[in-house]
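*Asks:* Turn this into a model:
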Amino acid sequence: MTKCTTSTTSFPRCKGRQVSASFDGGEITSDGGALLLRQLGREWGLTRTIARRPSPVARRPSPVARRRDDTRASRRCQHRAETMLRQRAFGLALGYEDLNDHHALRRDIALQTAVDTDSVLASQSTLCRFEQQASRQWAVAIQEEIVEQFIRSFRRPPKKRLILDFDATDDPVHGEQLGRHFSGFYDGYCFLPLYVFCGQQLLVSYLRPVYRDAAYHAGAILALLVRRLRQAWPEVKVVFRGDSGFCRPMILNWCERHGVEYIVGLATNSRLEKLSLDIRYESAIRWEAERTKQRHFGRIHYAAHSWKRPRRKVVVKAETSHRGFNTRYVVTNLHGSPQWLYDHRYCPRGDMENRIKEQQWLFSDRTSWHDWWPNQYRLLLAGLAYRLLERLLERLRRVYLKRTAYATAQVTTLRLKLLKIGGVVIRNTRRVRLMLSSHYPDQDLFLKLVKKLVPG
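*Replies:* Modelled structure (predicted):
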């Protein structure tokens, strides 16, 4: 039976006026900025490339040509793989973490237009079945394409060193997921995903069990990345950077054999404390004399039992303040003074913590599937959403955000300010029109960005 009337809710009067509300406003969206994601997706082509099937005539396609294998019967499918991939990635970018959210979102005309369709989008059950197909081939295809997009983002070979930041973080789980284990360090059941960033660009998000070492598979991933980057740019200089969890002799030896520079944290032990005693003593003496925070740097020769030979460039930072002693050790093969290496080469890795937080704000920790590969797929979906928003931020910072409040904006700020825009949507056979809010505060920035993204 057709419902011809809507219920109206009344509120207390305001300045003598009657106040009421009802759900009869028509097609209204709260995600008017989704069209920006559409333009970036079309320009970038990531979802289209990942969703492409491998050629049936190619016996052994190259790793770059290999794509996600969609096992569904295409003639019986209403929703294409590319459309569903966009729907999920755009949904995460817009702040919708659950598949249940798509029960209502599938009818949002703004989101339908963003994913390039004029029909109802996939339901939560369809998306659920689609994600359950995830396999190792899906993960490899997405990871490879993210790296290829990173390479294509450079118009010419990079002149500066490419610093690859490696770090791991905990991903708590609350069910009986395959691969979950209890971690005494994190005091809970979790996974231990590995992230690799180059500046603000994501290269790898790799799901791992927590019972493995923090550097598990890090050496293999580093080797694959360096090989691919050198295929694209033979003269490129690559720097491996990580905390003490990645200070493994196998990785350091590989870097030295293959001409890769590194700067890695070194865990404190009694031998290091003995070798650095003079540096720490000088810092303490200055503190007693001046009662101001003291930072002293030096270099020592050190060799762990698992190292084949001593390494001369072990940087020592000895800090003394009213809080006590704070001594750090870093092993490197880079050239420069100890203080410069520590402050300008090692310390900037701390910014990677912000990048990992942004991954979590895009729901990378929503690994609630029972099976392993669907959880890896969700981790990568968050990575795709981050790449879209990061690319949008890159465009903005390059031209429009200099000397503005958004110059150091994070993805959550971008989502709130540029994507969550209310408006009325009208769609007919000739056009789709979004009438955005007249009181939207960043209209000039939005229009400039559209002019930059849309050619002509």
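*Asks:* From here on, just use CA atoms for contacts and neighbour counts.
*Replies:* Fine.
*Asks:* which of the residues in the longest strand seen in the chain are buried?
*Replies:* Across the chain, the strand with the greatest residue count (assigned by DSSP state E) is strand 311-321. In terms of neighbour count (16 or more other CA atoms under 10 Å), strand 311-321 has its buried residues at 313, 314, 315, 316, 317, 318, 319, 320, 321.
*Asks:* who does it touch, helix- and strand-wise?
*Replies:* On a contact count with 3 or more CA pairs under 8 Å, 6 or more residues apart in numbering; DSSP states H and E, strand 311-321 meets helix 277-290, strand 294-302, strand 324-332, helix 338-340.
*Asks:* before we move on, the earlier item: looking at the buried residues of strand 311-321, which is nearest residue 274?
*Replies:* For those, the residue nearest residue 274 by CA to CA is residue 316; the value is 11.9 Å.
*Asks:* show me the contacts for residue 260.
*Replies:* 237, 238, 239, 240 (CA atoms under 8 Å, 6 or more residues apart in numbering).
*Asks:* at 6 Å instead, please
*Replies:* By CA atoms under 6 Å, 6 or more residues apart in numbering, residue 260 lies in contact with residue 238.
*Asks:* one more to put side by side:
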Amino acid sequence: MIRDAQTALFDFFPGRTIEIHQVDEQVSTDGGLIAFRELDKKLGLTESFAAQIRDPRADPTQSLLSVIRQRIFGIIAGYEDQNDHDTLRSDPVFKLIADRTPDDHDLASQPTISRVENSVTAGDLIRLEDWFIDRFVESFDEDPDSITLDIDTFADSAHGTQQLTFFNNFYKDNIYQVRVITCAENDQIALPVLLYGTAHVSLGAADDLTRVINALHRRYPDLHVTVRADAGFAVPHLYEALDCLANVTFSIGYQMNSLMQEKCEELMDLTLKTFETTGKTTKNYMHLQHQSRNWSRAYDLVIKCEANEQGTNRRVVITNRPGAEQYPDGTYQEYADRGESENRNKELTVDLCADRLSDHRYMANLFRTMMHAVSCNLLARFRGVVAEAPVDSGPDADGIPLEAGSEHRKRTEGNRRRRRDPLGRGRAMTWRTLVIKVAARVETTTRHVRLLIPSSWPHADYLWKVSRSLASFAPSG
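*Replies:* As a prediction, the model looks like this:
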């Protein structure tokens, strides 16, 4: 039904006017978001997440679970701020996600969401940390033989005077630091942490990694775990903590200081001469054992020397990985593969806006970090559900398999996989374009709720594929 309201008129079309009318219908621009709610039902993510929080409100109109679902599904759809829900609270799809019909009362407003986020206690957050670790351990479809954990941080610029934001000289800004432990095999965030602005990035990292690894070993006693981190985590107590854990190896970036430069000077000269002769990017690797004065023992170091058109580059990795002496190139390449995990962190910040922590209280902002992490994990699980079986590219002309190939070859093959399987390899923005962002009219009957989408929508085949994959998906355990 067309409302009796003002009409927008345009006359650019030859011979006819174009009119825009507002109609009394239940319409949403995020029709495909329903598929995420179906996956969430099968996994029980938002329900179990909300169960960790003790809601202090008495007989609230908006349940804690409903508010959390608003925020988590809103983040997935590209609505990262509380303010967005002042307009989304009457959206029929968001109501369905919260287990309400489109005609039910509206969802939570921004002030209600803010009160919920600010009511979270330290005890709630500790329980949520345990929840993240437990859900990560349960996230594998089959018992793994080995996995790789990457630990990294990113900056969240302060929005005003927020608790525990300080000026960080490296970032030249007042910030929080978000630290995440992620899994290279399934893209899951095992544990998100919010550090104060001037904290060393390694603060508590040994304890957090130990918690995650011990939980994995309780479930999978023979599991081998590899830990990778950049040079910010190159601190002796982290090496020693990981060294004490059974079935754990690590590769951590190490500072290129004057001593390391001296030790690899001859190799750097050789690398540069080779590049000048061939004109092609040249990389060489060397191994050495080194023990600093504050280390309890000597560790293996692998040094990469590179020369290309942009100049020279040296990198050092400290490791306890077996075979580092015999295969320094393979050891370094295994470490360099952590670049894919950094892409997941970019997705968390750029696509899912986890660097938009605007509450005043530190604990509220940690809670928001955790909701962003749940959104990221739900999307990663969906990628796994719809992913097509990878095509084995086989060895190259020299008989070298892809795993041992060059960075360029791996990057090229990764781009091919993304083109072949845009959902199984796609980031949040791809999912929004191909699945989530579709206009839908919602009709409710006594037996059904129907979402009617345009027949002209060019990406409908992706939504049907998602629906079929969900129908056959059953979580392990």
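*Asks:* Report the TM-score for the pair.
*Replies:* For this chain pair, the superposition-based TM-score is 0.91 by TM-score structural alignment, normalised by the length of structure 1; 435 aligned residues with a CA RMSD of 2.0 Å.
*Asks:* Ok, which of the helices and strands packed on strand 311-321 of structure 1 comes nearest residue 263 of structure 1?
*Replies:* Of all those, the one in closest proximity to residue 263 of structure 1, counting by CA to CA, is strand 324-332 (4.3 Å).
*Asks:* What is the closest one packed up against?
*Replies:* Packing partners of strand 324-332 of structure 1 (3 or more CA pairs under 6 Å, 6 or more residues apart in numbering; DSSP states H and E): strand 261-266, strand 311-321.
*Asks:* quick one: which of these is nearest residue 88 of structure 1?
*Replies:* Among these, the nearest to residue 88 of structure 1 by CA to CA is strand 261-266 (36.5 Å).
*Asks:* so the closest one matches what in structure 2?
*Replies:* Under the alignment (TM-score structural alignment), strand 261-266 of structure 1 falls on residues 249-254 in structure 2.
*Asks:* what about that stretch, how far off from structure 1?
*Replies:* Here the mean offset of stretch 249-254 of structure 2 against structure 1 after fitting is 0.6 Å, by mean CA distance after the TM-score superposition for structure 1.
*Asks:* Other residues contacting that stretch?
*Replies:* By CA under 6 Å, 6+ apart, the surrounding residues in contact with stretch 249-254 of structure 2 are 226-231, 234, 316-321.
*Asks:* Need the buried ones from these selected in PyMOL.
*Replies:* Listed next is the PyMOL selection for buried residues among the contacts of stretch 249-254 of structure 2, using 16+ other CA under 10 Å:
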select buried, resi 226+227+228+229+230+231+234+316+317+318+319+320
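*Asks:* okay if I get the contacts of stretch 249-254 of structure 2 as CSV plus distance to residue 440 of structure 2?
*Replies:* Converted to CSV, the contacts of stretch 249-254 of structure 2 look like this (distance: CA to CA, whole Å):
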residue, distance to residue 440 of structure 2
226, 45
227, 45
228, 44
229, 44
230, 45
231, 48
234, 51
316, 53
317, 52
318, 54
319, 53
320, 55
321, 53
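*Asks:* from the contacts of stretch 249-254 of structure 2, which is closest to residue 422 of structure 2?
*Replies:* Nearest to residue 422 of structure 2 out of the contacts of stretch 249-254 of structure 2 is residue 228 (CA to CA; 27.4 Å).
*Asks:* Structure 1: which residue goes with the closest one?
*Replies:* Checking TM-score structural alignment: residue 228 of structure 2 goes with residue 241.
*Asks:* coming back round to it: between the helices and strands packed on strand 311-321 of structure 1, which one is nearest to residue 47 of structure 1?
*Replies:* With respect to residue 47 of structure 1, and counting by CA to CA, the nearest of those is strand 324-332 at 38.5 Å.
*Asks:* what's the angle from the closest one to strand 261-266?
*Replies:* Between strand 324-332 of structure 1 and strand 261-266, the angle comes out at 150 degrees (axes from the mean of the first three to the mean of the last three CA atoms, to 10 degrees).
*Asks:* can you list the residues that contact strand 324-332 of structure 1?
*Replies:* Taking CA under 6 Å, 6+ apart as the rule, strand 324-332 of structure 1 contacts 262, 263, 264, 265, 266, 313, 314, 315, 316, 317, 318, 319.
*Asks:* Now which residue in structure 1 aligns to residue 202 of structure 2?
*Replies:* Checking TM-score structural alignment: residue 202 of structure 2 goes with residue 215.
*Asks:* What residues does that match make contact with?
*Replies:* residue 246.
*Asks:* And residue 215 of structure 2, how close does it get to residue 22 of structure 2?
*Replies:* To residue 22 of structure 2, residue 215 of structure 2 is 55 Å away according to CA to CA, to the nearest Å.
*Asks:* Of the two, which one has the most company?
*Replies:* Between residue 215 of structure 2 and residue 22, counting by other CA atoms under 10 Å, residue 215 is the more crowded of the two (17 against 13).
*Asks:* element containing that one, please.
*Replies:* Element membership of residue 215 of structure 2 [criterion: DSSP states H and E] is helix 205-219.
*Asks:* now residue 384 of structure 1
*Replies:* With DSSP H and E as the test, residue 384 of structure 1 turns up in helix 372-399.
*Asks:* Have a look at how far, on average, that helix is from structure 2.
*Replies:* Mean for helix 372-399 of structure 1 is 1.3 Å (mean CA distance after the TM-score superposition for structure 1).
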